Every structure is written in C-alpha cells, then in structure tokens.
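Asker: Predicted model, plus sequence, below.
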Amino acid sequence: MTTLPPLSGLRVLDLSTLLPGPLATLLLAEAGADVIKIERPGQGDEMRAYRPKLGEASANYAVLNRGKRAYAANLKNPVERDRVLEMAAAADVVVEQFRPGVVERLGLGYQQVRAVNPGVIYCSITGYGQHGPNATRAAHDLNYLAETGLLGVVVDRGGNPPLPPTVLADIAAGTYPAVMNILLALRQRDATGEGCHLDIGMTRNLQLLAYGYFATHQGGGGWPAPGSELLTGGSPRYRVYATSDGRHVAVAALEQRFWERLAHLLELPEEYLDERGQESAVMTAIADRIGARTADYWRKAFDGEDVCSVVVATFEEAVAAGLVDIDSEDRLTGEGFDVGTLPSPVDADLRRPPGRLGYPELGPLPDGPVWRGR
C-alpha cells in the first residue's frame, strides 16, 4: 500500500534566494509539498550562475531546487506583483529572505499577504531578525558567527580563528529553525485556523549552538577562553593531532574508558591517565606519538578499538568508505546529466519516493491557476 508523503497538498510560495530559504523549501518538497519559486527575470536566483554547472544552471542551484517549479516575476512591476500576490493568497506557506522592510515596499509583506490569506504561514529569514538596530545590516554566515562569539572560541597556535568547514548559520540557524517553525505553525493552524508570521533571525538562533558556553556561564564558570575549553582545544582528549605524513588524527576520547584505551595504544605513562593539571605535557606526548607514524598506521591501529579516534578523511576517502553517498536512488537529471543528488534528512517513510527529478527552468509567470490539483 502506497501512502502519500505527509505534506502532500501543501502549497509553498518561495520568494527566497541562495541557501537558507531554498534549502528549507527543498525539505518541505521532500516531504511532499508543492513548491513554487519566484525568481528575477533573466538571471533568476543568483545561485543559478555559480560554477560548476549541471546543464544550464549551477550544481549548487540544482541540488537545492530539484522538484520545484520556478517562475520569473519583476516584483517592482505592479501587474506581476499582483499576480504573485494572487499566488500567495492560495498558498499555505510563504517563505521570504529580503532585508526587513523590502518585501513590504514591494507589496508582498506579511500584513499584505494576510489581508488576502488570513491562514497563511509567513516565514521571514534574515540575519538579525525583523527588529532591532542591526535588522537592515548586510552580512553573511561568517559575520554572524563572528559577532555571536562562536568564531573566536577555537583558535590556532597563532591565536587566529579558522574558517568554519561549512555555512553553519545559514543551515543550523536559518534553514532548520525555519522548517521546524513552519511545521509547528501548520500544526497550530490545524487547531486554531489562524496563520502567523515567523521571524527567523539567524544570529539569535546561533545561540543554540553555544549551549555549553551559555550553561557554563550561568553556572558560574565564566565565559569561554579561546582555544582553552574542553571541546575547543583545552583538553588533550579532544584535539586534532598531525601524523608523520602531513595528515591528521581527530581524537575525541572524552569518557575515561575510551581515554584509557587510547592511552594504552599510544603507550602513554600511567600518570597521564588523569591529565588534570598537566594538560600541556599530555598533549605534547600524544602529538609526539601520533606524529611519529603515518595516517595509514593509525587507521589500522584504531580499527576495531573503542577509542573515539579517527583519521581525518578527505571527501574522496569518505565517499569510498560509504560515509558520503553521491550515487543515491534520488537522481538529479536533465539534458546531459544524471547524477545522485543531495541526501535528504527527511526520513524515508516520510518523504516522497526516490526517483529522478530535474531542477526548474525559469518560466514566464502564468496567468491562470498554478497550484497542482486546483
């Protein structure tokens, strides 16, 4: 028996660009929602122009927007704006990512959409939220991490904070809170019939990633010292150590049983089993031992051992080990390409069946009904 995905029949109008909003609406689409994306005439979403390409659009755009539909609309043109407003009037969810005030000036703000669609779930994703002194400032992911203190809690030997490995604010503080709150708001609407305006401010939401620093301070432990906390370089149990061939080992042997087993494999002196007060000496000893051997040696030495320590893999190695899936049943297809696409965090029992889907070509704004089944 085939069951429909849980969001089948849900209509989502996506006015966002680049990453946080489009990834949020992708996850809704993966759960069955019908997503229509409104883009600028001509170029469309800026991400379409990125490289490398899959067909006419960038690979980045393709993996974030597969299975959606896209129409071009000049929102400064009253006729086209009014057509988009008609689409919003029939939508369950509207997602936008303009700076505060911009979408209102265009005539598509929450109150303007609510006037024609009282039950709409209207989700605004911004860097600093809809209100406050920073609301209209321009910034990107790195800026949000820097201003919230997160970027500076890990530093290298020169005291410099490294670049993060991915866009943490966009995804963890933008996309995921947007999806969570949209689903909660839909559940609330089921009970009350009322829609709402969701204010997703990425800087504020980053505080969740700093839960440990917050708890430590509230418990009287002070603020984090750069590179000196348990998970930021202050403990020999949780660090990255270089191997003899220029690779690295990630050690995360926090619990005593893992730490003792690792110490045995590394032949550390028994007095190092309690490293408190001698952290620097223990770090030096581990660095010397790991630095005397190659990554392949440590990969084999850790195999089958409960030491919470692994060689830092390249993406190529992660794919070969099956930890990164680039050839999934979900396919991204189009003229000249058929490739595995971005794995979805939506559980298999809750998402649309795997298949072949393309990314949307940018079509002209239609005159008639656009929602499937209407």
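Answerer: Good, I have the coordinates.
Asker: switch to C-alpha atoms for all contacts and neighbour counts from now on
Answerer: Will do.
Asker: Relative to residue 356, how far out is residue 344?
Answerer: If you measure residue 344 against residue 356 using CA to CA, to the nearest Å, the figure is 14 Å.
Asker: I meant residue 31, not that one.
Answerer: 16 Å.
Asker: sorry, back to before: more crowded one of residue 344 and residue 356?
Answerer: In terms of neighbours (other CA atoms under 10 Å), residue 356 is the more surrounded of residue 344 and residue 356; the figures are 17 against 13.
Asker: my read: the more buried one touches residue 337, true?
Answerer: No. Checked against CA atoms under 8 Å, the pair residue 356 and residue 337 is beyond contact range at 11.2 Å.
Asker: which residue packs closest to residue 289, ignoring adjacent ones?
Answerer: Leaving aside its chain neighbours, residue 289 sits nearest to residue 266 (6.5 Å; criterion: CA to CA, 6 or more residues apart in numbering).
Asker: Count residues in the vicinity of that neighbour, would you?
Answerer: The burial metric for residue 266, expressed as a neighbour count using other CA under 10 Å, is 15.
Asker: Please tell me I have it right and it contacts residue 285.
Answerer: No. Taking CA under 8 Å as the contact criterion, residue 266 and residue 285 are not neighbours in contact, 9.1 Å apart.
Asker: ok, and here's another one to check against it:
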Amino acid sequence: MPNADSRPLLGVTVLDLTTLLPGPLATLMLAEAGARVVKIERPGGEDMRRFHPLRGEGEAAVSVPYALLNRGKEILEIDLKDPAGRARIADLVRSADVLVEQFRPGVMERLGLGYPALSALNPGLVYASISGYGQTGPRAAEAGHDLNYQALTGILDLSRGPLDRPTLPAAQVADIAGGTLPAVINILLALIRRTRTGQGAHLDIAMADGMFMFGVFGLADGLGGAGWPRSGEGLLTGSLPRYALYATADDRLVAVGALEEKFWQAFAEAIGLPQDLRDDRATPEATRSAVASILRGRSAAAWRPVLAAADCCATVVATLEEAMADPHVAARGLFSGRVSLPGGDIPALPLPIAPVLREPVVSRR
C-alpha cells in the first residue's frame, strides 16, 4: 500500500455544491486521491439523504447510496438563499482550489456566486459547472436526466430493443461518463494549467455533450457514407452474431464478444457450430439462429468451463451479487474499502483510481 502522503491531491480543497450522482461521484474521486472535500448542502440535507435503502432507525437512519457517494467528505448545511449563507460560501472560496456546482445555468449567478464573482475573490479558483445541456445553447435551461441526454444524442436509438418492450440502459452512462468523468478530467487539467499560469477557469461540463463519444462507430458509418445505423444495425449493437447476447437452458445469458476472427472461430469450435455457418457476415440470421439454439441447449453452469477453456471472449452474464463474489474481483481488492454505517460497515464503492494514487484502505464515515 502507498503511504498516505503519496496521494496527488493532498492540500487541494474542493467545495462541493452538487447533489445526487454526477457531482458527488466526481468529488468522491477527488477525495480518494487526497483532496479535502467540503460538501455544501441545503438545511436538512440534499435529496439523496432520503434515498432507500436506509440503515439505522429514525433520525439516525442513513441512506446507503448517499453514504457510498459521500464517504470521507466534510458536510456543511448552508442556506444559499440567506445572505449570511452566501457570505460563508465566499469565505470558503477564498482558500479553496476547486468549486463544483450542479445547478441549472444561471442559478449561481442569481445567487451572486457565479464564476465572475467568485474568481474575483480567488483568481486561481477552478470552477466546474455540471449541467445537462451546458451553460449555453437553446436547451441550457431545459430539465433532464440521464435517459433524456442519451435520447437526445441518438445513443439510445442505437440499441433500444423491440418497440413493444424497449430496453432501458442498465447504467447511468450520461451521468457518469458525460458528467462525473469529464468533470474530474477537466478539473485535473485545469489544476495542471494553473501551476503554469496561476489562473483558474470556468469549466462547462454538459452531460449531453459527452454522449456523442459513445456513438463513434455510428457516426463513422453516417459521416463516412455507409448510412446512418438504426436500432440493432450497428457493429456493436446487434448486426453481428459474434457480438450478441444468447439465452441458456436455465434462462441465463451468455455475452459473446468474439469480434476478432480468431476469437470467433475459437467460440464456434467450442460450441460445435457447423462449418457452413461460421462465416457470420455471409449468413448472419442463420448463424445467429444456430448459435442461439446451441447455447439454449445447456445451462450456464455447463457452458462456463467450456467457454473459459476456449478463451474466446464469451462470458456468462453475472448478477451484481455474483460479480462481487468473483475470485478475480476479490484478488484485485475492489471492495476492500469500507464505509461506516449504523449497524456495521459495508464495502465502499470501487473507484477507477490506481492504488498508488489513493489512500490505503480504511473505514470512512
């Protein structure tokens, strides 16, 4: 384990004025790398404090998702509508390095806490604004959530499932990959630039903007003249039998990601796919039907060792509970951190920060 003083953000103070998922997860990552994070919440606390499940009873009850996202932060309740509260924020800003806010565009300005006002107090302040559609543009003030940002940018249409049973994305891709991660990346870049210039910056992080990265292959098809892909037609969204989901006899799923020819042929050999169906580009529907029939003939437990021996990019889909218990996950120590809650500790949320850059595993409230 690294020594505590090896964390790169030691000495950096972050003011966190965010709620729910994108901002709190971003500042959690900064805290994991050594930053002091002071989370500012309205009197009574932010909405996620009441998200279920709860641990404990009555006034002492703690929201588990809130605890996972806000471990190790200092929490202050300040009324931003009160002049005294705003003055307190101004005092905190004078010695802060970073401020992260997640209000709709214009709200912080109306409170007198916009970037121009606060950068006058602290020219080196890195001020990150996370919003759905950005600080400018005709949709800037429009309400939205993760699903809306994926819908607007065309990502949702690439793999929406059948119209009578459309598929909801399993992950908050826009919140995390469009909000959290760009915020962390840009904050770190701005801090590096500040070491040379002494100047802070206002970072406009729009969750919708970040979604277009995930359409790289669809954009390449459309912009390159191959036609704009519809749902299920893209290389990685359903057009190829070698990159698809198949049911087993016990209603589990096998995720086949055998894109390269060597993996596809290894997979075909492992399951006994007939030779005349192994060119899945020539006979996609026949190949898909045959693969589906073969995999449906045995249980997930029966297929697991066969696919593992073939090393062919085919994996039985795990539940979250199974994934946490996987020997590889245990060996990597992903859930070795702890969060203290009423009734006992729970595993901390794993974060994609290299062990050498974060603090040793400890229990955090």
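Answerer: Perfect, thanks for sending it. Since we're looking at a predicted model, the values are computed, not measured.
Asker: if we can go back for a sec, what's the equivalent of the residue nearest to residue 289 of the first structure over in the second structure in contact with, if anything?
Answerer: Residue pairing (TM-score structural alignment): residue 266 of the first structure is matched to residue 271 of the second structure. By CA atoms under 8 Å, 6 or more residues apart in numbering, residue 271 of the second structure lies in contact with 294, 295, 306.
Asker: For PyMOL, write a command that selects the buried ones of those.
Answerer: Filtering those down to the buried ones (16 or more other CA atoms under 10 Å) takes a single PyMOL command:
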select buried, resi 294+295
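Asker: Just the closest of the contacts of residue 271 of the second structure to residue 95 of the second structure, please.
Answerer: Within the set of the contacts of residue 271 of the second structure, residue 306 lies nearest residue 95 of the second structure; the separation is 59.0 Å, counting by CA to CA.
Asker: What is the aligned counterpart of the closest one in the first structure?
Answerer: Under the alignment defined by TM-score structural alignment, residue 306 of the second structure is paired with residue 301 of the first structure.
Asker: contacting residues for that match?
Answerer: With contacts defined as CA under 8 Å, 6+ apart, the neighbours of residue 301 of the first structure are residue 265.
Asker: okay, stretch 59-67 of the first structure sits on what stretch of the second structure?
Answerer: On the second structure, the counterpart of stretch 59-67 of the first structure by TM-score structural alignment is residues 64-72.
Asker: Outside of the matching stretch itself, list whatever touches it.
Answerer: Outside stretch 64-72 of the second structure, the residues within contact range by CA under 8 Å, 6+ apart are 20-21, 24-25, 28, 31, 37, 48-49, 51-55, 339, 341, 348-349, 364-365.
Asker: State the distance from the match of residue 266 of the first structure to residue 281 of the second structure.
Answerer: Here residue 271 of the second structure is placed at a distance of 18 Å from residue 281 of the second structure (CA to CA).
Asker: And for residue 159 of the second structure?
Answerer: In terms of CA to CA, residue 159 of the second structure sits 20 Å off from residue 281 of the second structure.
Asker: If you count surrounding residues, which of those two has more?
Answerer: Of the pair residue 159 of the second structure and residue 281, residue 159 is the one with more neighbours under other CA under 10 Å, namely 20 against 13.
Asker: Show the contacting residues for the aligned partner of that one in the first structure.
Answerer: The alignment partner of residue 159 of the second structure in the first structure, by TM-score structural alignment, is residue 154. Under the criterion of CA under 8 Å, 6+ apart, the contact partners of residue 154 of the first structure comprise 161, 162, 226, 227, 232, 233.
Asker: Make JSON lines from those residues and add neighbour count to it.
Answerer: Listed next are the contacts of residue 154 of the first structure as JSON lines, based on neighbours: other CA atoms under 10 Å:
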{"residue": "161", "neighbour count": "17"}
{"residue": "162", "neighbour count": "12"}
{"residue": "226", "neighbour count": "20"}
{"residue": "227", "neighbour count": "20"}
{"residue": "232", "neighbour count": "17"}
{"residue": "233", "neighbour count": "19"}
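Asker: The first structure: matching residues for the longest helix along the second structure?
Answerer: Counting residues, the longest helix found in the second structure (DSSP state H) is helix 181-197. Under TM-score structural alignment, helix 181-197 of the second structure corresponds to residues 176-192 of the first structure.
Asker: residues near the closest residue to residue 186 of the first structure other than its chain neighbours, how many?
Answerer: Distance criterion CA to CA, 6+ apart; nearest residue to residue 186 of the first structure, sequence neighbours excluded, is residue 121 at 7.1 Å. In terms of burial, residue 121 of the first structure registers 27 neighbours under the definition other CA under 10 Å.
Asker: So residue 121 of the first structure is in contact with residue 94, correct?
Answerer: Yes. Residue 121 of the first structure sits in contact with residue 94 when judged by CA under 8 Å, with a separation of 6.3 Å.
Asker: Let's have the contacts of residue 154 of the first structure in TSV, adding distance to residue 308 of the first structure and secondary structure.
Answerer: Formatted as TSV, the contacts of residue 154 of the first structure follow (distance: CA to CA, whole Å; DSSP: H, G, I helix; E, B strand; the rest coil):
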residue	distance to residue 308 of the first structure	secondary structure
161	25	coil
162	23	coil
226	24	coil
227	21	coil
232	16	coil
233	16	coil
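Asker: Just the closest of those to residue 364 of the first structure, please.
Answerer: The closest of those to residue 364 of the first structure turns out to be residue 162 (CA to CA; 43.9 Å).
Asker: roughly how far apart are residue 159 of the second structure and residue 256 of the second structure?
Answerer: Residue 159 of the second structure sits at a distance of 16 Å from residue 256 of the second structure (criterion: CA to CA).
Asker: Please read the previous query as pertaining to residue 71 of the second structure.
Answerer: Applying CA to CA, one obtains 37 Å for the distance of residue 71 of the second structure from residue 256 of the second structure.
Asker: what do you get for residue 262 of the second structure?
Answerer: When CA to CA is applied, the distance between residue 262 of the second structure and residue 256 of the second structure equals 13 Å.
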